[in-house]
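Chemist: structure, please.
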Amino acid sequence: MRAYQVVDTDASPQWRDVPSPEPGAGEVAVGIAACGLNFADLLMAKGKYQERPPLPFTLGMELAGTVEAVGRDVDALAPGTRVAVFAGHGGLAERGVFPADRCTALPDDMPFEHAAAFQVAYGTAHVALNHRARLCEGETLLVTGAAGGVGLTAVEIGKLMGARVIAAARGQDKLAVAREAGADHLVDIGAEDLRKAVKALGGADVVYDVVGGELFTAALRACRPEARVLVVGFASGEVPRIAANHLLVKNVDVMGFYWGGYAAFRPEVLTGSLATLFDWYSDGRLSPHISHVLPLDRAAEGLELIRDRRSTGKVVITP
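Modeler: Predicted structure coming up:
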């Protein structure tokens, strides 16, 4: 079968013909129907992500498809079951073998493209806002990178949780996408000073920052007393330095957040969150935004769309 693999982190990923895998104990083989791309895939390809699979490995953190075979000791899933898988890697291929406990059965009404775009983006936003920041109804939420994969879902979920949402993104086209997701106020960071704009709106109680760099500093300085600032990512490429005196004066909390990390030390947080999110989807309360659906042989193009910030919401690859 074909797989898009990282052979050397100093070189570009490449297409390779590899044996079709068979499941071992506790594993299932999945025929992959769709794979959602993430900014983390770009980092992983260069060996700069917090998780570094042994080389060579197949890119693609999250996927959806149909169980084709099961290994020993797998009772909860049967061949023919439609599943979403948070695999960490392995999604940009025609077939993959994954731990059964990384698979979630899909609602009957969820297309594979939606399922592949769902777990990381919605899971990150929901666990960050609900579990970590404990966003309350009536509070003001500031989302940076608000038109990207995990930013746009934070706008949508923040609004569902009853917050007033300020969306910050570059350009009116991206801000229009954030408005459709429920944003109450829009800040064009290419034309406006983020700190001044947010303070003019009364400041932020919770900041959901996926950008880092100077934008993080501006958002921090626009916080209200006792605000909570979520460090979700560094799409700008710059890890910010935090002025501790600002935290002291305003009694502000800055908290790191890595969704995938919960799989190792508190997996029930992820499973409980996903159960809620799938219910919301089935009730029509969530609507995944996918700007591009591309075939498997255009996976490199899909990653470039994310690298160049030409996508909104998610990019999905369909083998």
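Chemist: going by C-alpha atoms from here, please, whenever you check contacts or count neighbours.
Modeler: Noted.
Chemist: show me what contacts residue 175?
Modeler: Applying C-alpha atoms under 8 Å, 6 or more residues apart in numbering to residue 175 gives the contacts 146, 147, 167, 168, 169, 186, 187, 188.
Chemist: the same query, at a cut-off of 10 Å, please.
Modeler: 145-147, 152, 167-169, 181, 183, 185-188 (C-alpha atoms under 10 Å, 6 or more residues apart in numbering).
Chemist: just residue 2 next, same as before
Modeler: Neighbouring residues of residue 2 by C-alpha under 10 Å, 6+ apart: 15-20, 58, 92-95, 296-297, 319.
Chemist: thinking again about what came up before, taking the contacts of residue 175 one by one, which sit in strands?
Modeler: Cross-referencing these against strands under DSSP state E gives 167, 168, 169, 185, 186, 187, 188.
Chemist: touching, residue 79 and residue 65? I think so.
Modeler: No. Residue 79 is not in contact with residue 65 according to C-alpha atoms under 10 Å; the separation is 11.1 Å.
Chemist: so between the two, which is more surrounded?
Modeler: residue 65 (29 against 13; other C-alpha atoms under 10 Å).
Chemist: and that one, how far from residue 153?
Modeler: 22 Å (C-alpha to C-alpha, to the nearest Å).
Chemist: equivalent analysis for residue 247, please.
Modeler: Residue 247 is 27 Å from residue 153, by C-alpha to C-alpha.
Chemist: what's the closest of the contacts of residue 175 to residue 266?
Modeler: residue 152 (25.2 Å; C-alpha to C-alpha).
Chemist: ok so, going back, comparing residue 247 and residue 153, which shows the higher neighbour count?
Modeler: Applying other C-alpha under 10 Å to residue 247 and residue 153 shows that residue 153 carries more neighbours, namely 30 against 19.
Chemist: second chain to compare with the first, below:
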Amino acid sequence: MHAYQVSSAGMPPEHAEIPRPTPAPGEILVRIAACGLNFADLLMIEGKYQDTPEPPFTLGMEVAGYVETLGPGVDGPAPGAKVAVFGGRGGLADYGCFPADRVVALPETADLEQAAALQIAYGTSHVALDYKARLRRGETLLVLGAAGGVGLTAVEIGKLMGARVIACARGKDKLEVAAQAGADHLIDAETDDIRDAVKSLGGADVVYDPVGGDQFRAALRACNPEARMLVIGFASGDVPQIPANHLLVKNIDVLGFYWGGYLKFRPEVVTQSLATLFTWLADGRIAPHISHRLPLARADQALELLRSRKSTGKVIVTP
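Modeler: Alright, predicted model coming up:
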């Protein structure tokens, strides 16, 4: 089968022909129909992601497809059934073996590209806003990087939860995407003073930050008393240092958040969240925004869209 693999840390990934895997006990072999890309894939290539496997490994963290074969002892969806999986790796390939307890059965009507696009981005935002930050109806949510893969879902889910949403992104085109997702107010990170703009709108009760750097520092200064700041990632490449005196004066909480970590110590949090999200998807309450679809043979170009920040929402690779 075809796979897009990292052969050694720090080296560019390569297309390879490798044997089709056989599922071990507790695993399911999935014929992959769609794989969602994430910023973490870029970090894995550089060996900088917190869960980077030992090379060689196949990139691609979240997939959707069809059950091909059940491993020994697995009582799971029947062969041919549609499923979604957060495997953490292995998605940029024709087939993949994944732990059965991470496989989520989908209805026959499910759109597999949307199912692949939903898991990490929507899962991150839903667990972060609902479980971690306790976002309440009527509060003001500031979303930084609001047109990116996770930021856009935070806008959408924040609105579903009844918040007033301020979206911050770079340029009119990206802000238009955030507006279409339901943002109430827009801030252009290229031209606007984020701190002043947010304060003029009454300040932020919850900040969702996948960017870091100067935007984090500006958002911190625009927080209301008892605000909660969600540290989602550092797409800017700048990990900000937090002035503890600002936290003290306004009783602000800064909350580190890593969605994949819950799979290790509180997997039920992720399972319950995904059940809610797939119900919302089936009901038409959420609609993953996919800006680009590319075949597996162009996986390098798909990743470059993330690296150059030319995508909005999700980039999907279809084996």
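Chemist: mind telling me the TM-score for this superposition?
Modeler: Here the TM-score for the pair of chains, by TM-score structural alignment, normalised by the length of structure 1, is 0.99; 319 aligned residues with a C-alpha RMSD of 0.6 Å.
Chemist: just to revisit the earlier point, can I get the contacts of residue 2 of structure 1 in CSV with secondary structure and neighbour count?
Modeler: Output for these, formatted as CSV (DSSP: H, G, I helix; E, B strand; the rest coil; neighbours: other C-alpha atoms under 10 Å):
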residue, secondary structure, neighbour count
15, strand, 17
16, strand, 15
17, strand, 11
18, coil, 12
19, coil, 10
20, coil, 14
58, strand, 25
92, coil, 30
93, strand, 30
94, coil, 20
95, strand, 25
296, helix, 22
297, helix, 17
319, coil, 21
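Chemist: residue most distant from the centroid, structure 2?
Modeler: Centroid-distance maximum for structure 2: residue 249 at 32.3 Å, with C-alpha atoms, centre = their mean.
Chemist: report the mean deviation for whichever strand or helix holds that one after fitting onto structure 1.
Modeler: Assigning secondary structure by DSSP states H and E places residue 249 of structure 2 in helix 244-250. Compared with structure 1 after the fit, helix 244-250 of structure 2 shows a mean deviation of 0.3 Å (mean C-alpha distance after the TM-score superposition for structure 1).
Chemist: ok, and what's touching that helix?
Modeler: By C-alpha under 10 Å, 6+ apart, helix 244-250 of structure 2 touches 220, 221, 223, 224, 225, 226, 227, 228, 251, 252, 253, 254.
Chemist: who's in contact with the second one?
Modeler: It refers to residue 221 of structure 2. 194, 195, 196, 198, 199, 203, 204, 246, 247, 250.
Chemist: now, among the residues you listed, which is nearest to residue 3 of structure 2?
Modeler: Taking C-alpha to C-alpha as the measure, residue 194 is the one of the contacts of residue 221 of structure 2 closest to residue 3 of structure 2, at 42.4 Å.
Chemist: look up how far residue 24 of structure 1 lies from residue 258 of structure 1.
Modeler: Distance from residue 258 of structure 1 to residue 24 of structure 1, by C-alpha to C-alpha: 29 Å.
Chemist: between these two, which one's more packed in?
Modeler: Neighbour count, other C-alpha under 10 Å: between residue 258 of structure 1 and residue 24, residue 24 has more, with 17 against 14.
Chemist: what's the counterpart of the more buried one in structure 2?
Modeler: Superposed on structure 2 with TM-score structural alignment, residue 24 of structure 1 falls opposite residue 24.
Chemist: neighbours of the residue nearest to its match when sequence neighbours are not counted, how many?
Modeler: Closest residue in space to residue 24 of structure 2, ignoring its immediate chain neighbours: residue 71 at 5.3 Å, by C-alpha to C-alpha, 6 or more residues apart in numbering. By the criterion of other C-alpha under 10 Å, residue 71 of structure 2 has 20 neighbours.
Chemist: what separates residue 71 of structure 2 from residue 107 of structure 2, distance-wise?
Modeler: 22 Å.
Chemist: one step back: surely the match of residue 24 of structure 1 meets residue 98?
Modeler: Yes. The criterion here is C-alpha under 10 Å, and residue 24 of structure 2 meets it with residue 98 at 9.2 Å.
Chemist: any idea which element residue 287 of structure 1 lies in?
Modeler: If you go by DSSP H and E, residue 287 of structure 1 is not part of any helix or strand.
Chemist: residues contacting it?
Modeler: 114, 118, 153, 156, 181, 280, 281.
Chemist: over to residue 292 of structure 1?
Modeler: Counting by C-alpha under 10 Å, 6+ apart, residue 292 of structure 1 makes contact with 302, 305, 310, 311, 312, 313, 314, 315, 316, 317.
Chemist: the third one touches residue 149, doesn't it?
Modeler: Right, the one you point to is residue 310 of structure 1. No. Taking contacts as C-alpha under 10 Å, residue 310 of structure 1 lies outside contact range of residue 149: 11.7 Å.
Chemist: quick one: which of the two has more around it?
Modeler: Counted by other C-alpha under 10 Å, residue 310 of structure 1 and residue 149 do not tie: residue 149 has more neighbours, with 31 against 13.
Chemist: who's in contact with that one?
Modeler: Here residue 149 of structure 1 is in contact with 36-39, 117-118, 120-122, 124-125, 210, 288-291, 306, 311-315 (C-alpha under 10 Å, 6+ apart).
Chemist: and if we set it to 8 Å?
Modeler: 38, 121, 312, 313, 314.
Chemist: before we move on, what about residue 39 of structure 1?
Modeler: Applying C-alpha under 8 Å, 6+ apart, one finds that residue 39 of structure 1 lies in contact with 235, 303, 306, 307.
Chemist: again, but for residue 46 of structure 1
Modeler: Contacts for residue 46 of structure 1 (C-alpha under 8 Å, 6+ apart) come out as 9, 10.
Chemist: the same query, at a cut-off of 10 Å, please.
Modeler: Here residue 46 of structure 1 is in contact with 6, 8, 9, 10, 11, 12, 13, 52 (criterion: C-alpha under 10 Å, 6+ apart).
Chemist: likewise residue 34 of structure 1?
Modeler: Here residue 34 of structure 1 is in contact with 60, 62-65, 84, 91-94, 111-117, 293-296, 316-319 (criterion: C-alpha under 10 Å, 6+ apart).
Chemist: which of those residues count as buried?
Modeler: 60, 62-65, 84, 91-94, 112-117, 293-294, 296, 316-319 (16 or more other C-alpha atoms under 10 Å).
Chemist: tell me which of these fall in helices.
Modeler: Counted as lying in helices by DSSP state H, out of those, are 112, 113, 114, 115, 116.
Chemist: and which of these is nearest to residue 242 of structure 1?
Modeler: Looking across these and measuring by C-alpha to C-alpha, the closest to residue 242 of structure 1 is residue 116, at 34.7 Å.
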